[in-house]
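Asks: coords below, sequence missing:
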């Protein structure tokens, strides 16, 4: 959940710090007080684009900092953190996001102190925060997103089939790409063959051997340090084996200790150790002598090595590969040349592979379609119930599959496979009996749109794992019992995720677990202030929302009754 947000020099906010808790937090206040500015700040934490207009007048920069706590160590936010190598402490479960916008328009993003790009922040933010405003509602109504929502509803049931299909689809695309490359015009193929032949001949003539450059560099090092190696080995040998040197003295010591073996068993053990060391050094001396005998200074060989290494390094620079990679590259070029020289037979072979790949992909796509059909039935029933709870009992919801006719028959070669399979999906609804089903975005009434969106959100909030859901005046255009139903539905969503809600409805405010009042102070320069309300102050604020003017004793009692009713509904 979003535990804390600190905002400084942002729009008409000087500096505020808010602590949030689980459940439903409501933010209320007069129009223009700055409620939506706080949501704008939270949106920046979720990866929204920044504007220099957000920086308060005469300030150098605007700063927003948010602290999130996540208890679930398998949460998708942690996967994003690991993917982009961001600092992470799963035991503490905290994520700190910072946004700084300078007066010159530069934007700085940080996660747990590490600088990141806006794209990475957006990737992480979508796992933490889900913001719904009237604009975002229209985004939810976008038919292109509906297949994502359907798949997410029962993603575990679809996961295996989707992964299998994506592998088959990717393989099919690679085969088609190869077919297109082989089918290019003759001039392009001829040019490609000339290039491959030239590169292959150049590498083949060089007669490269695996690890050759490393061996040559080692040999060059020996030749360039011949005198140093000779002197070192010779000095070592002389010190060990020359007259009156190490081995001679060790021999005398060994003889002296042998004479004590029959005196004490301890001396016998010491004698054995000395003999072992003596023979080890003697053998080492022989090895050094052999190395000295084998040493040979070859100035011509050094020239040969330098010339060969120069040629190898030239090829490495030209092709940007190491010697072993160049050898593998030659094999690939040889294979491609063979395919180009025998293009027709390879095209026939590819055609057969493409047909088989299409057959496999279409079979799996059809299986995926059948799974989606069953899931769509479950989703329809669930959303239908949510709509009924929101007094849209006459409404009918449906999931439309715009698949091509005959999709089950994979022999129909006119079928176009899509990244998501065969299905193009959109959600349809009608709110009045007798009227035809329409796409969601064609529903006219603002109040209906709000309720439909809330019904959909109620379903998907249980599955998405978003830590904080934010509603920005999505209850516009409703009143009475519908407002009460919306309030109840928003509070129910707060059982699955923390909910922050900006509202003008007293029914929603009465359902709050935590209530903040946002006001605009115009004494001196304009500034937005935020105050967490006590129980009595919350009743007064609900009363103001009911009356719109001064809170009378009657209004106060009405607000009290509304909050009591809300507590009963919550329980």
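Replies: Done, it's in. None of these values were measured; they are calculated from a predicted model. Numbers count the residues shown, from 1 in each chain.
Asks: make it CA atoms for all contacts and neighbour counts henceforth
Replies: Noted.
Asks: What is the lengthiest helix in the chain packed up against?
Replies: Longest helix of the chain, by residue count under DSSP state H: helix 343-389. Here helix 343-389 touches helix 146-153, helix 155-182, strand 396-401, helix 446-464, going by 3 or more C-alpha pairs under 8 Å, 6 or more residues apart in numbering; DSSP states H and E.
Asks: Need those in a markdown table (columns: distance to residue 239 and mean neighbour count).
Replies: Formatted as a markdown table, the helices and strands packed on helix 343-389 follow (distance: least, C-alpha to C-alpha, whole Å; neighbours: other C-alpha atoms under 10 Å):
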| stretch | distance to residue 239 | mean neighbour count |
| --- | --- | --- |
| helix 146-153 | 80 | 18 |
| helix 155-182 | 69 | 16 |
| strand 396-401 | 91 | 20 |
| helix 446-464 | 78 | 20 |
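Asks: any chance of the ones you listed in CSV, plus distance to residue 214?
Replies: Below are these laid out as CSV (distance: least, C-alpha to C-alpha, whole Å):
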stretch, distance to residue 214
helix 146-153, 53
helix 155-182, 37
strand 396-401, 62
helix 446-464, 54
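Asks: Which residues are in contact with the spatially most central residue of the chain?
Replies: Using C-alpha atoms, centre = their mean, the residue of the chain that lies closest to the mean C-alpha position is residue 80, 3.8 Å off. Counting by C-alpha atoms under 8 Å, 6 or more residues apart in numbering, residue 80 makes contact with 123, 124.
Asks: Between the helices and strands packed on helix 343-389, which one is closest to residue 525.
Replies: Proximity of the helices and strands packed on helix 343-389 to residue 525 was assessed by C-alpha to C-alpha; the nearest stretch is helix 446-464, lying at 36.0 Å.
Asks: Put this next to the previous one:
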């Protein structure tokens, strides 16, 4: 959930900090007080497009910061791993957005600078914003297959993963086939280049790990004096009269003389003897090392020359000798492919055909799951629409196979086109008037109907999407009466599964709030300021009363407001 929101020098807001709680939080206030500006700020945290117009007049930058608390199983943990952002065990994610008066946008996630695109990935995992006027993902036909798959639950994921594994192989192989079969001139030029590169690599006669071994040998030759002096000093500290080994021998002999009279000293004597012989062996090794040391300037020159040659090749073919050897192996295979193009093309055609048919079988499994889930989804949506007094509305999930070309793989004798998510084209269709044909969701015209349809869909999908905070910005525009009450109940229902923040002018929605925040605007020293105040129960009743009358409070409207609050409490208990 969104726990804390801090905004500074943003539009008409100079500085504001709001603490949010679980459940349904409703923001109310006069038009122009800054309610939607707060939602705009949250939208920027989710990766929305910024503008210099957001920076408060007379200041250098606008700053927005949001603190989110999440569970250990939240999808954002995978997003963090993908983009290298640490998310601590406390489950806290801080999104920060700064917009300068020069129009520069700076994004941070948990203190790490990120691009706007990366911030959008985090934001979409945490925040789902809905408004009356913006195009919603629920209304986007391209997103409907994704939403249906989310609704399908655990049955879908393993099948989709397996399909995409096969599909990726199929796509890569088709791309390679196209490259190999098209444009003879490019292939001839490619062959010349690869043969030149292979000759250059083969003539270098590189050995595995050669660069590491040469670098180590060069290091020893360049530090010959230091190595020789170290071995020399160590050896003559141990070997010779009155040196280390001489004193160890004396200590060993002294302890041996007491070993037969004291059992404890016998153990020490044995350990001393072992230590003496170990040091003696070490002395012999130092002597051999010192005798073997030889400084060869010619060898050093040879190594330098060879490393220079390897470094020249690394700039073209790989960071290490092993990388270059692997590259040589790859281009050798590609040269063979190009020279024996016809046989390779025949082989690839067979592989493409087999992979295509495997992918179609996996896609058919996805199609069957979606078809089964579509019926259940339609049933749930109809129930939600009835609750919202759209009982005559008809909803359907339209699933069609993507028609392919003759060269595409076949399903039941008909070619189908393989897509990243299968072979299905999914669209949500609806009609709100009996006798009218089903139309695509985004083509439904009435604003009031659109609000209810969106809420019905959101009520279903919010259980499956895993979004931390759902935000509604005046989605209840254009409704009243019993429909307003139904919308209030649906919004509250969504808040049972995730935190909901809602800007509303409907008293029914405000009455349903677990937390009611009033946004107020005041003018000090000829500057506009915005403030947020969490209301007590009595203050809630007064605010709802103002929302009913739009003017002064009366006993009747206050009583009506308290009645709405009582009804809301009863609904929550049910």
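Replies: Thanks, I have it. These figures come from a predicted structure and were not determined experimentally.
Asks: circling back to that earlier point, what about the residue nearest to the centre of the first structure, distance to residue 124 of the first structure?
Replies: 6 Å (C-alpha to C-alpha, to the nearest Å).
Asks: one step back: mind checking which of the helices and strands packed on helix 343-389 of the first structure is nearest residue 68 of the first structure?
Replies: helix 446-464 (16.9 Å).
Asks: Compute the inter-axis angle for the closest one and strand 396-401.
Replies: Angle of helix 446-464 of the first structure versus strand 396-401, following axes from the mean of the first three to the mean of the last three C-alpha atoms, to 10 degrees, is 60 degrees.
Asks: Give the other helices and strands that helix 446-464 of the first structure contacts.
Replies: If contacts are counted by 3+ C-alpha pairs under 8 Å, 6+ apart, helix 446-464 of the first structure sits against helix 134-140, helix 146-153, helix 343-389, helix 480-493.
Asks: so the third one matches what in the second structure?
Replies: Okay, so that is helix 343-389 of the first structure. Aligned using TM-score structural alignment, helix 343-389 of the first structure spans residues 341-387 in the second structure.
Asks: Quick check: that stretch compared with the first structure, mean distance?
Replies: Stretch 341-387 of the second structure, aligned to the first structure and superposed, deviates on average by 0.5 Å (mean C-alpha distance after the TM-score superposition for the first structure).
Asks: Aligned counterpart of residue 462 of the first structure in the second structure, please.
Replies: Per TM-score structural alignment, residue 462 of the first structure is aligned with residue 463.
Asks: now the nearest residue to that match once chain neighbours are set aside, what's its secondary structure?
Replies: In space, and not counting its chain neighbours, residue 463 of the second structure is closest to residue 497: 6.2 Å by C-alpha to C-alpha, 6 or more residues apart in numbering. Three-state call for residue 497 of the second structure (DSSP: H, G, I helix; E, B strand; the rest coil): coil.
Asks: What is the neighbour count of residue 497 of the second structure?
Replies: Neighbouring residues of residue 497 of the second structure were enumerated by other C-alpha atoms under 10 Å; the total is 19.
Asks: Just tell me what it corresponds to in the first structure.
Replies: So, by TM-score structural alignment, residue 497 of the second structure is matched to residue 496.
Asks: do the same with residue 538 of the second structure
Replies: In the first structure, residue 538 of the second structure lands on residue 536 (TM-score structural alignment).
Asks: Now name the helix or strand holding that match.
Replies: helix 535-547 (DSSP states H and E).
Asks: what does that helix rub up against?
Replies: Outside helix 535-547 of the first structure, the residues that reach it (C-alpha under 8 Å, 6+ apart) are 504-506, 509-510, 515, 517, 550-551, 555-556, 558-560, 563.
Asks: List only those of those residues flagged as buried.
Replies: Buried positions within those, assessed by neighbour count (16 or more other C-alpha atoms under 10 Å), are 504-506, 509-510, 515, 517, 551, 555-556, 558-560, 563.
Asks: which pair in those spans the largest distance?
Replies: 517 and 558 (19.4 Å).
Asks: name the element residue 520 of the second structure belongs to?
Replies: Going by DSSP H and E, residue 520 of the second structure is part of strand 515-524.
Asks: Hmm, I typed the wrong one, I wanted residue 307 of the first structure.
Replies: helix 299-319.
Asks: Superposed on the second structure, what's the mean shift for that helix?
Replies: Mean for helix 299-319 of the first structure is 2.9 Å (mean C-alpha distance after the TM-score superposition for the first structure).
Asks: ok, then the element right after that helix?
Replies: That would be, after helix 299-319 of the first structure and using DSSP H and E, helix 323-341.
Asks: What lies in contact with that following helix?
Replies: In contact with helix 323-341 of the first structure (C-alpha under 8 Å, 6+ apart) are residues 182, 189, 193, 196-197, 200, 203-204, 208-213, 312, 316, 319, 346.
Asks: List buried residues within those.
Replies: 182, 189, 193, 196, 200, 203, 213, 312, 346.
Asks: what two of those have the greatest distance between them?
Replies: 213 and 346 (36.9 Å).
Asks: Looks to me like residue 63 of the second structure is in a strand.
Replies: Yes - assignment of residue 63 of the second structure by three-state DSSP places it within a strand.
Asks: Near residue 474 of the first structure, how many residues? Count them for me, please.
Replies: 26.
Asks: likewise residue 436 of the first structure?
Replies: 11.
Asks: With the one 5 residues further on instead?
Replies: A count of nearby residues for residue 441 of the first structure, using other C-alpha under 10 Å, gives 17.
Asks: Provide a list of residues in contact with the counterpart of it in the second structure.
Replies: Structural alignment (TM-score structural alignment) places residue 441 of the first structure against residue 442 in the second structure. Under the criterion of C-alpha under 8 Å, 6+ apart, the neighbours of residue 442 of the second structure are 139, 140, 141.
Asks: For residue 2 of the second structure, state which of these is nearest.
Replies: Distance to residue 2 of the second structure, by C-alpha to C-alpha, is smallest for residue 139 among the contacts of residue 442 of the second structure, at 24.9 Å.
Asks: Identify the residue spatially nearest to that closest one, adjacent ones excluded.
Replies: Closest to residue 139 of the second structure by C-alpha to C-alpha, 6+ apart is residue 442, at 5.1 Å.
Asks: now do residue 295 of the first structure
Replies: Per C-alpha to C-alpha, 6+ apart, closest to residue 295 of the first structure is residue 230, 7.5 Å.
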